[in-house]
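Novice: Okay, sequence plus prediction incoming.
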Amino acid sequence: MLYLDYKKDSVGRYVMIKIAVLEDSEFDYARICKAWELFSKEYHLSYELTRFNDSASLLEQFHSQFDLLFLDIEVPGKNGMETAKDIRQKDHSVVIVFLTNFSKYAVTGYEVGAADYMLKPLDYYSFALKMHKVLHLVSQNNDRTLIIQTKGGMHRFSINDLLYVEINNHDLIYHLETENIMTRGSLSDVEHVLPTRLFSRCNNCYLVNLKHVTKIKDNTVFIGTDQLAISRPKKKNFMNDLTNYIGGNLS
């Protein structure tokens, strides 16, 4: 029996893949449903489809609860491409696949980090071939993303985009390349979630993504345009972690 290792929980059980479909055509939505029905039976996957007829309803209800988005480009109102751009403001890493009648949109899709595009009417053979790649990305996202609950809703982003985490009183500030996200919590809790090989404290207030360190000068670490102090008690361990990270990536 063949199982595709796309999405598992912490103890290795297969969990449901949650999929949103932006599609106003009954005919095309029926073909998507049939394709998923066949694919799930062939590869023993559990999934849940949620349909949206227009972009406004998807954007209103979207809060990073889906693993995968199928977006029809030609929908009434805001098209699928513009919808994807809006979604990327909330979620940097959710996997997006475009549905279109025209292959010319394939290049444009890369602007929003789309995983792939599928031509309509959907053909099961080509669908199945592309889904192996797409669901591999879903699996990677499951391991490499954080979902943060804030007062404004949920935010999901790639760990790779995280520069550092700051604690200020009881406020946690996630410094990303494009924005800062604030929530409540403790730095210790974040430290337990993030990979230890990649993150290290330079002092009690900052947990640094070693990938983004550009320079060390005296007791200061440079991350992009930011400069963070390295405390005396943390310096030896921080420098060891940085050396091990650099060495591991060179070997």
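Specialist: Looks like it arrived, so ask away.
Novice: When you work out contacts or count neighbours from here on, use the C-alpha atoms and nothing else.
Specialist: OK.
Novice: mind listing what the residue most central in space within the chain touches?
Specialist: For the chain, the residue nearest the mean C-alpha position is Ser93 (2.4 Å; C-alpha atoms, centre = their mean). Residues near Ser93 by C-alpha atoms under 8 Å, 6 or more residues apart in numbering: Asn141, Thr145, Arg156, Phe157, Ser158.
Novice: And these, which is closest to Val97?
Specialist: Nearest to Val97 out of the contacts of Ser93 is Asn141 (C-alpha to C-alpha; 14.7 Å).
Novice: For the helix or strand where the closest one lies, list every residue counted as buried.
Specialist: If you go by DSSP states H and E, Asn141 is part of helix 124-144. Within helix 124-144, the residues scored as buried using 16 or more other C-alpha atoms under 10 Å are Tyr124, Phe127, Ala128, Lys130, Val134, Leu135, Leu137, Val138, Ser139, Asn141, Asn142.
Novice: Once you drop chain neighbours, what's closest to Glu177?
Specialist: Among residues not flanking Glu177 along the chain, Asp161 sits closest, at 5.9 Å (C-alpha to C-alpha, 6 or more residues apart in numbering).
Novice: this is the comparison structure:
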Amino acid sequence: MIQIGFCDDDLSILSELRVLLDRYRVERNVEITSAAFQSPLELLTEIERGTRFDILLLDVMMPGENGIDTAREIRRYDQSMKIIFLTSSAEFAVESYTVGAYFYQLKPIWQESFFRLLDSVIAECAKSGSMSLILRCKSGITRVELDKLEYCEVLGRALWLHLTDGTVLESGGGMDHLCEQLTEHDNFLRIHRSYLVNLDHIKSIVPKTITMDSLAELPVPRGKYAELKDLYLEYAFRRKQVFLT
């Protein structure tokens, strides 16, 4: 299910976008929910409450806070939302990319260009969604690319995700729920009730320790070394990785 938000102070534009989206739903046979906002304040209030949009069509020029400033605020809560600016002039194109905009749509909005844009951005959402994880962290809603997730650990009541670039994210979710989300990805293995590792980032396994690419050392539970080693080797062979002995 794709969630789309519209924000424009012009009611006629919001009405036009709803009509175009309804046509798109029917012609493409896709499930999309939408919400419309007449001001950045309404939109930001909803996002701060926890509402998440996959795609946001945002007017650049609005009374009070403009679209660019609104996008900067949104990025405090959500780094992965695909933001598309609505504008009557291409002069804001360069500035729009400073806030991680996906694209900008010139007004007036024609059906052909609108459909083509939605085709592109929805395909991008599907692509990034299949290889990423959406987390609600202290820093806001964050999309984590799975190939950059090295390992996860439980500390206290929090879940800590360690990324390959050294970033550490704190999430309130539980390890059991995280494992369920990653069931389809065979490169993730729960080695301990408090640890989940990405097999692609294991540097070495010895009887008491798994060393990750970052040189982080994770404990191997008593009596589990042989099982974990065999699971890792099976995964490596499936990936046709080469071993020298």
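Specialist: Sure thing, it's come through. It should be emphasised that the depicted structure is a prediction, and the values quoted were computed from it without experimental measurement.
Novice: TM between them?
Specialist: TM-score for the superposed chains, counting by TM-score structural alignment, normalised by the length of structure 2: 0.74, backed by 229 aligned residues with a C-alpha RMSD of 3.3 Å.
Novice: one step back: tell me which residue of structure 2 matches up with the residue nearest to the centre of structure 1.
Specialist: In structure 2, Ser93 of structure 1 lines up with Ser80, judged by TM-score structural alignment.
Novice: if I look at Asp10 of structure 2, how far off is Leu17 of structure 2?
Specialist: 11 Å (C-alpha to C-alpha, to the nearest Å).
Novice: Looking at these two, which one has more neighbours?
Specialist: Leu17 (18 against 13; other C-alpha atoms under 10 Å).
Novice: if I look at the more buried one, how far off is Ser113 of structure 2?
Specialist: 12 Å.
Novice: secondary structure element for Ser188 of structure 1?
Specialist: Using DSSP H and E, Ser188 of structure 1 falls in helix 187-193.
Novice: same question but for Leu189 of structure 2, I mixed them up
Specialist: Counting by DSSP H and E, Leu189 of structure 2 is found in strand 188-192.
Novice: helices and strands around that strand, which ones?
Specialist: Packing partners of strand 188-192 of structure 2 (3 or more C-alpha pairs under 8 Å, 6 or more residues apart in numbering; DSSP states H and E): strand 195-198.
Novice: residues in contact with the strand it packs on?
Specialist: In contact with strand 195-198 of structure 2 (C-alpha under 8 Å, 6+ apart) are residues 149-154, 179, 187-191, 218.
Novice: try stretch 39-51 of structure 2
Specialist: 7-9, 37, 62-63, 65-67, 70, 73-74, 77.
Novice: please redo it, this time with the cut-off set to 10 Å
Specialist: With contact meaning C-alpha atoms under 10 Å, 6 or more residues apart in numbering, stretch 39-51 of structure 2 is reached by 3, 5-10, 35-37, 52-53, 58-59, 62-67, 69-71, 73-74, 76-78, 136, 140-141.
Novice: Buried subset of these as a ChimeraX selection?
Specialist: Filtering these down to the buried ones (16+ other C-alpha under 10 Å) takes a single ChimeraX command:
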select :5,6,7,8,9,36,37,52,53,58,59,62,67,70,71,74,77,78,136,140,141
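Novice: The residue in structure 1 that Val197 of structure 2 lines up against: neighbour count?
Specialist: Under the alignment (TM-score structural alignment), Val197 of structure 2 pairs with Val208 in structure 1. By other C-alpha under 10 Å, the residues close to Val208 of structure 1 number 25.
Novice: that older thread, what remains of the contacts of Ser93 of structure 1 once you look at structure 2?
Specialist: Checked against structure 2 using both residues aligned by TM-score structural alignment, their matches' C-alpha atoms under 8 Å, those keep these contacts: Arg156, Phe157.
Novice: with the contacts of Ser93 of structure 1 in mind, which one is nearest to Trp36 of structure 1?
Specialist: Nearest to Trp36 of structure 1 among the contacts of Ser93 of structure 1, with distances taken as C-alpha to C-alpha, is Asn141, at 20.2 Å.
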